[in-house]
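Undergrad: sequence? don't have it. structure:
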């Protein structure tokens, strides 16, 4: 850190105060004159108006005077809490004798390493981000070994601050010229050195064999020190610089990170003690550890907080409460302002990079460069430059897949800067831009995960998997909490946020992650978006109903879908009625299911071919359950044709699977075989494991029924039974792997086993089918398995 940055000049009075003072004075005079004229023109008794206006002017002047006094007191109190700098302030660019350090705490291993290294190496550098303490460590180490350099020790600050407080790095020629003047080279000889190399040669010649230690502080660029390498034979260079010096040839380097938690606590206690605090045992208080972590363990900020604690006469819990109160409630107070203004590493960044750093505090997870560009509202080229600077200054880290996030140690400090330096309106605008960008990306990739692409292998699945944590936090985090979306979002944010939630539900549905799907739906129901729009709440209830139906809970699904029907408009209500009809069908309420499905069919828009196909599929399944295969076949044929037109291979396969059952019931065995064969070809292409298991079960049941009808002694019967067993076993493996009910599959495997293996194997399958059906709540399947067991036991009893 730069010693020059540690000085604080008294701030000039703000310009608005002078303007306001002049305005009040002129307004008072003009108002008094106008009131007198008005009183003379209207009524001489209106003279009190003059006194009223004058009194108002006096009150305004008093308010302004109060603000001025408070401002001056704040200016006077600022330097009072500033601790004494570890390295005394020196004029930049002018070599001086090695200064001493004050208040240096911890980091003994670093200082010892520097002392040992500078005795054996010609050039040694301690590298670290700005304000991490490299200057203090280097000067401390130089003082420890100064006796080894009797010909002198020189300190040179390579960062210069102008009158406006803007710091700039000295140019390489400026560095060499300053050292040449210190070495005794006259200006005439120095002026004849036309280039940098000639000036560096003059410096090496002037130093000769003198044993001198040069300490170069605040080195920002390798070009500043490259002309000095290698140094004179007996001269040594000790450098404090930034990470950009890594890899500089001829220099032994070591990286310096933030102090450990123990050293930071000791630094805090020492600063409080030096500022006059009488409190003891600060090192052992857990509150102090939390305070230094909140300050990012930045040495200067930690020392300032210690001095502030002593100046206010607070305890450590009081200081933590003051800091947390502002962060948790979104209010800027004197303590947070003090902490924000003492972050020198942050102050050393460019203005746009500082804004990027504090906006990243809005995002708790890594984001891509394009997402950062959306967050900041800048183009990619500008964003890349800002990210590079933030990464070089160790504010952000890069994940292996090229995404960026704030360093965990600096997250709380960045939140302080966000609260102090970024107005709420701009924070909301940045969040809105990020949500819009992510929603557009999510919608684009959601198109690739349904219905035909295999989930998890296409670009959409990998994009969602990579950004899942970020998307989940934006959707599921309660609105209004610190770090979350605002409690009263603008309309554009609500719209894009909902589209992002819909795309995320699409991905969860495609991957079968029902619990995560349900969590997103509940988050939508609890959001301000659903409270302001009944249609949005209806959509969330509809999605929850679909989740519960997939989870095998048709009663809860019917409750949610009933609420969805009541809240949604015509087209949305049609979809919810379709889902409600399927849920009622799962409960065995066939008449109620048919009523809902037929009403959904009437409400469907003619242009909604996919919705019409889904409703026709539901009607077909309902008529199958009602044992009316002829009506079922008509609806299922329409569903299959419409699914094929819209290109939904999954729906097409489901329609064919049920159509095969209807055709088998009508005695159309050849058509049924063709239907389930076509269905089995579709399911692997769309990675619909449950649909494939259902198709295999239906096909196996059909073939098994044909084998049973043909009789156990027929050769064709055994061939059909072997074919049915293969289909049923494939279905059983899929259902067991996915944790789905297996009762019906075991039931038909028992029928096949009776033909191929004998009654004992059949009994084992039927007993397992009874247990599986009872566990899944399938009363009809359990009754069918018990009936088969009873039929098998009856001949044995009669014999």
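TA: In hand now; what should we look at? If you're wondering where the values come from, they're calculated on a predicted model, not measured in any experiment. Numbers count the residues shown, from 1 in each chain.
Undergrad: okay, CA-based contacts and neighbour counts for the rest of this
TA: Noted.
Undergrad: Count the residues that sit near residue 798.
TA: Applying other CA atoms under 10 Å, we find 6 residues neighbouring residue 798.
Undergrad: Quick check: it vs residue 751, distance?
TA: For residue 798, the distance to residue 751 (CA to CA, to the nearest Å) stands at 22 Å.
Undergrad: What of residue 199?
TA: Computed as CA to CA, the residue 199 to residue 751 distance reads 100 Å.
Undergrad: Kindly report the same for residue 597.
TA: Residue 597 is 35 Å from residue 751, by CA to CA.
Undergrad: do residue 745 as well
TA: According to CA to CA, residue 745 stands 10 Å off from residue 751.
Undergrad: again, but for residue 393
TA: To residue 751, residue 393 is 73 Å away according to CA to CA.
Undergrad: Neighbour count for these two, which is higher?
TA: The residue with more neighbours, out of residue 393 and residue 751, is residue 751; 27 against 19, by other CA under 10 Å.
Undergrad: Need the three-state assignment for the closest residue to the more buried one other than its chain neighbours.
TA: Nearest residue to residue 751 in three dimensions, chain neighbours excluded: residue 762, at 6.5 Å (CA to CA, 6 or more residues apart in numbering). Using DSSP: H, G, I helix; E, B strand; the rest coil, the secondary structure recorded for residue 762 is helix.
Undergrad: In addition, the following structure is provided for comparison:
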């Protein structure tokens, strides 16, 4: 079965009989799917195309009806399949005449003249009229007509050229007359008809056609005939009676050779074809950081599609990021005008006139223009053709958003190579055997080079010239961050990652350049505009302007709104820049950054912990900082900044900033307490405790000891926990709030050690202090702990009473303690045999824990629900909850996971 689109839409059976399609819109559905053969077309796209951008309310149902009817009539290797998010028509390319036409023309390009004539005639015979001639609506037809019609005319021209070479010019005349009548200003067609008339003895007709066309060009376009038509005229005047073996062509072919060892990029190449080919006046932008391989990608794609641009390919390196000044667009234009056949005396003097000449020479032609390394839209704009048939591809480190806005350019970001392609690039340089000997070293080398093609090629060149080196030896050298950039440079050529980044840096305006230097003091791989503002001591609005400038230059990447990341090699380059700043300036900027993180972390801690007394104002209060007004906002901020906060803590420790150290450690402990991450809490408490002790700050030491004690208790290290809490109580020194916290923690630790009577005594003592200071929240926590003690003493009725009183004491805002108390209520109900009430409490606790991001309480509730379900419904009902608890325990690196693993084992619950 075949689908014909080159004329009215037809469906033809394997026997050659037309198949009735019915409704006109059904033909549109078939055509839209056939044009995307073997590719999914979304339902939304089909609705848009079939109803010309305005689908009525009932369109979806109508589309489904058309799909169902088409499925009934399709057969013979062509099928219509539903595949999210829409539909796909499957079949061979021969099944669609448009694709068969393209394949025949492609085969003809590489064929000898006799065979090429047969192939081109077979291809042109597939045309039965205008493309999609009977498809209602314009959207689909306009999307494909220009591209296919251009390919048809190119095939007509190529057929004429091949017949000229075979001395069969007479066969060309009838067809060319029709084409010229339809498109009288297409000079390539006119030139061939002039030659065909001349070589068949009709010189007068040939001359009359030339003069008529020259008049129309002058009248309608204001231009003279181009080189190809002028050459045809000269041939007639000279009286050459024999067609040349190959007609003289002034089609420029300026594309440089492709880069050897080009690998991967199939997704990007496909995106370029889909975004640009078949579009009128298409402009594509390949944008990406230095060394990412934009030029190599552009050349690979340009060589692939060069055959679709029979009037030539123009190329210029605009040198926007060279050590020298960027190329003046006048210079580029003069080069293009010479390539298009003008002599120096014919080239206009000023830029505007040169651009007008350039557009005139390209009028009606199909030329590919590749503008490499553009610095700005102003440099590119004079080099844009006026012809809708031309295509322009621009590469730049800058985003050139102005071209997107004013010229409708399509921007495609070029990312670093995926891991597999990076390894293939090294294999192309070093040979597969050498790569396969050290796979782990190869993988690390790719990462140390940020998977940037430039860095990988330099690394590969160094290894290729030193065959006795192991890949691991270079990896060992590159691990040293101090020398990595110099190791990835070619000093003798002035090339490399450092040189490429230096050029981009030098072009930055002062404010952005100053921020870029300051980024060398930031320890992480990403940051937001508030942290950037702290580094410069400016407001966040100004910081955002500078960050956007850096992102525009592809020195940073905006990974999420208002959050910017950088490649590791860029990070090392900023370290290099920062090293040239004064020590005093660097110290001040680093202190401002630490105080920014500390200030915001302290405000976030207040939402995550009870009884938080804020730290005193920082030495350097940030000019701008995010307002965190809820528990969820605080948890989200900590989650985003966890890595940066950890690195900031390392800076404080290494710099001997003891007060900042214990305060940052305490803030991070609050976050990990919410997440249930005990091992990280243990390390943080010890770091903060050491700093507090070295300061001689007893209050800070007691606070950290309390946090340490609760962590040790959760880890089952009760003796150490009791010791820490006892020491904290001794340091409280009349501070009733701190004394209360110490007693509460001590009671918790004694309970964890099953010293239940003593635990009950301490908790009751703590309750008296809580009543004395009027602390309802701590009373609630203590009553929950008391309920747990009573549960262990098998007094569930009393436990249930205290847990209920605890819930009534909590303020309205939910907290981690709410979740723990709901778990206690469930345990009391379970011990009393009230399974339904237990499940209700556990599930309420689970929902609240998930809402608060408390993964430890989530694990406890999942496990408890599983245990209740096991008793009432069996192990199969319990297993999903046990599995969820197991995964959470494992993520938190807790030994409880081992116990659950045994419960989840099939051997633990044999089939009955």
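TA: Looks like it arrived, so ask away. Remember, it's a predicted structure, so these values are computed and weren't measured experimentally.
Undergrad: Superposed, what's their TM-score?
TA: The TM-score (TM-score structural alignment, normalised by the length of the first structure) is 0.54; 547 aligned residues with a CA RMSD of 5.7 Å.
Undergrad: And for the residue nearest to the spatial centre of the first structure, nearest residue in space, chain neighbours not counted?
TA: Here the mean C-alpha position of the first structure is nearest to the C-alpha of residue 365 (CA atoms, centre = their mean), at a distance of 2.7 Å. Spatial nearest neighbour of residue 365 of the first structure, excluding adjacent residues (CA to CA, 6+ apart): residue 470 at 5.4 Å.
Undergrad: Can you give me the distance of the one you found to residue 203 of the first structure?
TA: Distance, residue 470 of the first structure to residue 203 of the first structure, by CA to CA: 56 Å.
Undergrad: In terms of neighbours, single out the busier of these two.
TA: Ranked by neighbour count (other CA under 10 Å), residue 470 of the first structure and residue 203 place residue 203 first, with 25 against 16.
Undergrad: Looks to me like residue 260 of the second structure is in a strand.
TA: No: counting by three-state DSSP, residue 260 of the second structure is not found in a strand; it is coil.
Undergrad: In the first structure, what residue corresponds to it?
TA: Matched to the first structure by TM-score structural alignment, residue 260 of the second structure sits across from residue 103.
Undergrad: Wait, that match touches residue 270, no?
TA: Yes: here residue 103 of the first structure reaches residue 270: they are 7.3 Å apart, a contact under CA atoms under 8 Å.
Undergrad: The two: who's more crowded?
TA: Neighbour totals were compared for residue 103 of the first structure and residue 270, and residue 270 leads with 20 against 15 (other CA under 10 Å).
Undergrad: List the residues that contact residue 465 of the second structure.
TA: Residues counted as contacts of residue 465 of the second structure (CA atoms under 8 Å, 6 or more residues apart in numbering): none.
Undergrad: Equivalent analysis for residue 389 of the second structure, please.
TA: The contact partners of residue 389 of the second structure, taken as CA under 8 Å, 6+ apart, are 280-281, 364-367.
Undergrad: Kindly reformat the residues you listed as TSV containing distance to residue 229 of the second structure.
TA: Below are these laid out as TSV (distance: CA to CA, whole Å):
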residue	distance to residue 229 of the second structure
280	24
281	24
364	13
365	12
366	15
367	17
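Undergrad: Just give me the closest of these to residue 316 of the second structure.
TA: Nearest to residue 316 of the second structure among those, counting by CA to CA, is residue 367 at 13.8 Å.
Undergrad: do you know how far the closest one is from residue 376 of the second structure?
TA: Computed as CA to CA, the residue 367 of the second structure to residue 376 of the second structure distance reads 22 Å.
Undergrad: which of the two has more neighbours?
TA: Remark: of residue 367 of the second structure and residue 376, residue 367 carries more neighbours, 26 against 19, as counted by other CA under 10 Å.
Undergrad: in terms of contact, does that one touch residue 312 like I think?
TA: Yes: between residue 367 of the second structure and residue 312 there is a contact under CA under 8 Å: 5.0 Å.
Undergrad: Are there residues contacting both of these two? Which ones?
TA: Common neighbours of residue 367 of the second structure and residue 312, counting by CA under 8 Å, 6+ apart, are absent.
Undergrad: related to what we said a few turns ago, if I look at the residue nearest to residue 365 of the first structure, how far off is residue 477 of the first structure?
TA: Distance, residue 470 of the first structure to residue 477 of the first structure, by CA to CA: 10 Å.
Undergrad: try residue 503 of the first structure
TA: In terms of CA to CA, residue 503 of the first structure sits 17 Å off from residue 477 of the first structure.
Undergrad: higher neighbour count, these two?
TA: Taking neighbours as other CA under 10 Å, residue 503 of the first structure and residue 477 compare with residue 503 leading, 22 against 16.
Undergrad: what residue of the second structure takes the place of that one?
TA: Match for residue 503 of the first structure (TM-score structural alignment): residue 667.
Undergrad: helix, strand or coil for its match?
TA: Under the three-state scheme (three-state DSSP), residue 667 of the second structure adopts helix.
Undergrad: can you tell me which residues contact it?
TA: With CA under 8 Å, 6+ apart, residue 667 of the second structure has these contacts: 598, 601-602, 605.
Undergrad: what about 10 Å?
TA: With contact set as CA atoms under 10 Å, 6 or more residues apart in numbering, residue 667 of the second structure has these partners: 598-606, 608-609, 638, 645, 673, 684.
Undergrad: Apply the buried test to the residues you listed and list what passes.
TA: Among these, those classed as buried by 16 or more other CA atoms under 10 Å are 598-606, 608-609, 638, 645, 673, 684.
Undergrad: Identify, from those, the entry nearest to residue 543 of the second structure.
TA: Nearest to residue 543 of the second structure among those: residue 600, at 17.5 Å, using CA to CA.
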